[in-house]
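In: take a look and give me a structure for this.
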Amino acid sequence: MTSHAAASSTSRTLAIVLRLGGATLSMFAMLYQLFAIHIPAGYSVVNFFVYFTNLSNIMISVVFVVSAIRLINGRTDPSSTDVAIRGGIVVYIAFVGLVFNTLLTDADLGDLLPWVNGIMHFLLPVLGIVDWILWPPRRRLPLSVVGWWMIWPAFYAIFSVVRGAIDGFYPYPFFNPAASGGYGGVALLCLAMVVGFLVLAFGVRAIGNWLSARRWQDEAEETPEDTVAGLA
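Out: Next comes the predicted model:
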């Protein structure tokens, strides 16, 4: 085995460990919070899975598990769709981490356990970003993916406002007209959220394309047969 092949093997192993480890920690933390704290306190299970943090943790965990399994099975060529989905979910989990750790550091966490909070609001966002940087996408992301990535946050905001108006539950106060100065205030806050997502989306795409061009082109020029494959 050449030194480059050995490095590729080490990189593959590290990717598998990071992804499976991150997914395991995230799901354990979420399920522990749900079954040990949330349900015994009489909270709604449905409402538990309406929080953007929980949904984003589930998404990144699925991406981590699927990509790790592909690595284990020797899958070598992720599709453009695979790459686009991964990039979008990196945007969502990064948004969770950035917003919580900059704007909500003094927020009342209620019954949320501190160690669960640390895993879901800090560790998984960091792992998602680190994973994107260490193993950038193998395919170039077109500008159009930014628009596709914005569909989920837009749908989530509309769903949260409409559902809250129907049953009174808002996952976050900025979706609640009573706490945001009416629907005009909600609209302004949602607009600010969209701007934040757009900035992150353009950033994730730019970083992914730049790192992808550098890493995979360099490795292909050295020893094409030894490159770390399947890292969507």
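In: every contact and neighbour count from this point should use C-alpha atoms.
Out: Fine.
In: in which helix or strand would I find the residue positioned nearest the centre of the chain?
Out: Nearest to the geometric centre of the chain sits Ile93, at 2.9 Å (CA atoms, centre = their mean). According to DSSP states H and E, Ile93 maps onto helix 80-103.
In: what's in contact with whichever helix or strand comes after that helix?
Out: Using DSSP H and E, the helix or strand that follows helix 80-103 in sequence is helix 114-118. Taking contacts as CA atoms under 8 Å, 6 or more residues apart in numbering, the residues outside helix 114-118 that touch it are 29-30, 33.
In: alongside the first, I'd like the structure of this one:
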Amino acid sequence: MTDKTRAWRILIALVAAAGPILQYGLMAYDETLATLPAKTVEFFSYFTILSNTLAAIALAAPLVAPESRLALWSEQAGPRAAIATYLAITAVVYHTMLAHTWDPHGLRLAATTLNHTITPAAFLVDLALRGGQGEARWIAALKSMAFPALFGAWTLAHGAATGFYPYPFMDVAKRGYPAVLVTIVQMGVAFALVCLIFVALLRVRSRAALTLKPSAL
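Out: Down below sits the predicted model:
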């Protein structure tokens, strides 16, 4: 790994971690010791936070503990395609469905921009530049649905117990279970389709690299 490559990887790992950390700090600032635990659970009930945290862990693990199982997993093409999918959908959903619902300023704007724009863009650039280790297999698209499926199940369970729903389109109290369940299924399909696109791009990238390699010798 060259110094420039390492510097780039450290930079995007820090960027990916900065968004959730800043967002949590802003939330915790307004809470008391009595309310902080419940708000912390709510904080980690946002898919945005989960996707950005997963990206930060996946980017940092190979730098901190390169021989660990987590690091080896996070460098594989399939997991990287899945994480790119989560971040891409996070960015698209926010900018098309949620951004107009509020008007953040200052540090809140900084945290929002990191989580919904900068980190997704940085990870996609990193995916394009470095690809992933091993073959990008089509089954990765099916596997990528597990994370959002668990998120959907958690959201419904947590919402039934507390009445808290992180996003309007998942609010059972306002939309009802049938509509929300349809939305969850639709989003699951969307995750799989987007992941298929990233897998296809990684396969093309890998084949192009193999084709160009002999001419570079």
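In: got a TM-score for the pair?
Out: The TM-score (TM-score structural alignment, normalised by the length of structure 2) is 0.82; 211 aligned residues with a CA RMSD of 3.1 Å.
In: about what we covered before: just checking, the residue nearest to the centre of structure 1 touches Leu127?
Out: No - using CA atoms under 8 Å, Ile93 of structure 1 is not in contact with Leu127, being 9.4 Å away.
In: on average, how far is stretch 183-203 of structure 2 from the matching bit in structure 1?
Out: Aligned to structure 1 and superposed, stretch 183-203 of structure 2 gives a mean residue distance of 1.5 Å (mean CA distance after the TM-score superposition for structure 1).
In: pull out the buried positions in that stretch.
Out: Of all the residues in stretch 183-203 of structure 2, those buried under the rule 16 or more other CA atoms under 10 Å are 184, 187-188, 191-196, 198-203.
In: what's the burial count for the residue mapped onto Ile139 of structure 2 from structure 1?
Out: Using TM-score structural alignment, the equivalent of Ile139 of structure 2 in structure 1 is Ser144. Neighbourhood size, Ser144 of structure 1 [other CA atoms under 10 Å]: 9.
In: Leu124 of structure 1 now?
Out: By other CA under 10 Å, neighbour count at Leu124 of structure 1 equals 26.
In: what does it correspond to in structure 2?
Out: Per TM-score structural alignment, Leu124 of structure 1 is aligned with Thr119.
In: that match in helix, strand or coil?
Out: With DSSP: H, G, I helix; E, B strand; the rest coil as the basis, Thr119 of structure 2 sits in helix.
In: returning to that earlier point: show me the contacts of helix 114-118 of structure 1 that map onto helices.
Out: Of the contacts of helix 114-118 of structure 1, the ones assigned to helices by DSSP state H are 29-30.
In: which one of the contacts of helix 114-118 of structure 1 is nearest to Tyr43 of structure 1?
Out: Nearest to Tyr43 of structure 1 among those: Gln33, at 11.3 Å, using CA to CA.
In: burial count for the counterpart of the closest one in structure 2?
Out: In structure 2, the residue equivalent to Gln33 of structure 1 is Leu26, according to TM-score structural alignment. Leu26 of structure 2 sits with 14 neighbouring residues when counted by other CA under 10 Å.
In: next: the one 3 residues further on.
Out: Counted with other CA under 10 Å, the neighbours of Tyr29 of structure 2 add up to 9.
In: now Gln133 of structure 2
Out: Using other CA under 10 Å: Gln133 of structure 2 sits among 16 other residues.
In: let me see the contact set for the residue lying closest to it once chain neighbours are set aside.
Out: Spatial nearest neighbour of Gln133 of structure 2, excluding adjacent residues (CA to CA, 6 or more residues apart in numbering): Gln76 at 4.5 Å. Contacts here follow CA under 8 Å, 6+ apart; on that basis Gln76 of structure 2 touches 132-134.
In: what of Ala82 of structure 2?
Out: Ala82 of structure 2 makes contact with 140-141, 144, 195, according to CA under 8 Å, 6+ apart.
In: tell me the counterpart of it in structure 1.
Out: Matched to structure 1 by TM-score structural alignment, Ala82 of structure 2 sits across from Gly88.
In: now swap in Leu129 of structure 2 and tell me
Out: Using TM-score structural alignment, Leu129 of structure 2 lines up with Leu134 in structure 1.
In: give me the neighbour count for that match.
Out: Residues lying near Leu134 of structure 1 (other CA under 10 Å) number 15.
In: tell me what the longest helix anywhere in structure 1 is packed against?
Out: In structure 1, taking DSSP H as the definition, the longest helix is helix 183-222. If you count contacts as 3 or more CA pairs under 8 Å, 6 or more residues apart in numbering; DSSP states H and E, helix 183-222 of structure 1 packs onto helix 80-103, helix 124-134, helix 144-167.
In: could you dump these into JSON lines with distance to Ile69 of structure 1 added?
Out: Shown next, in JSON lines, are those (distance: least, CA to CA, whole Å):
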{"stretch": "helix 80-103", "distance to Ile69 of structure 1": "14"}
{"stretch": "helix 124-134", "distance to Ile69 of structure 1": "15"}
{"stretch": "helix 144-167", "distance to Ile69 of structure 1": "24"}
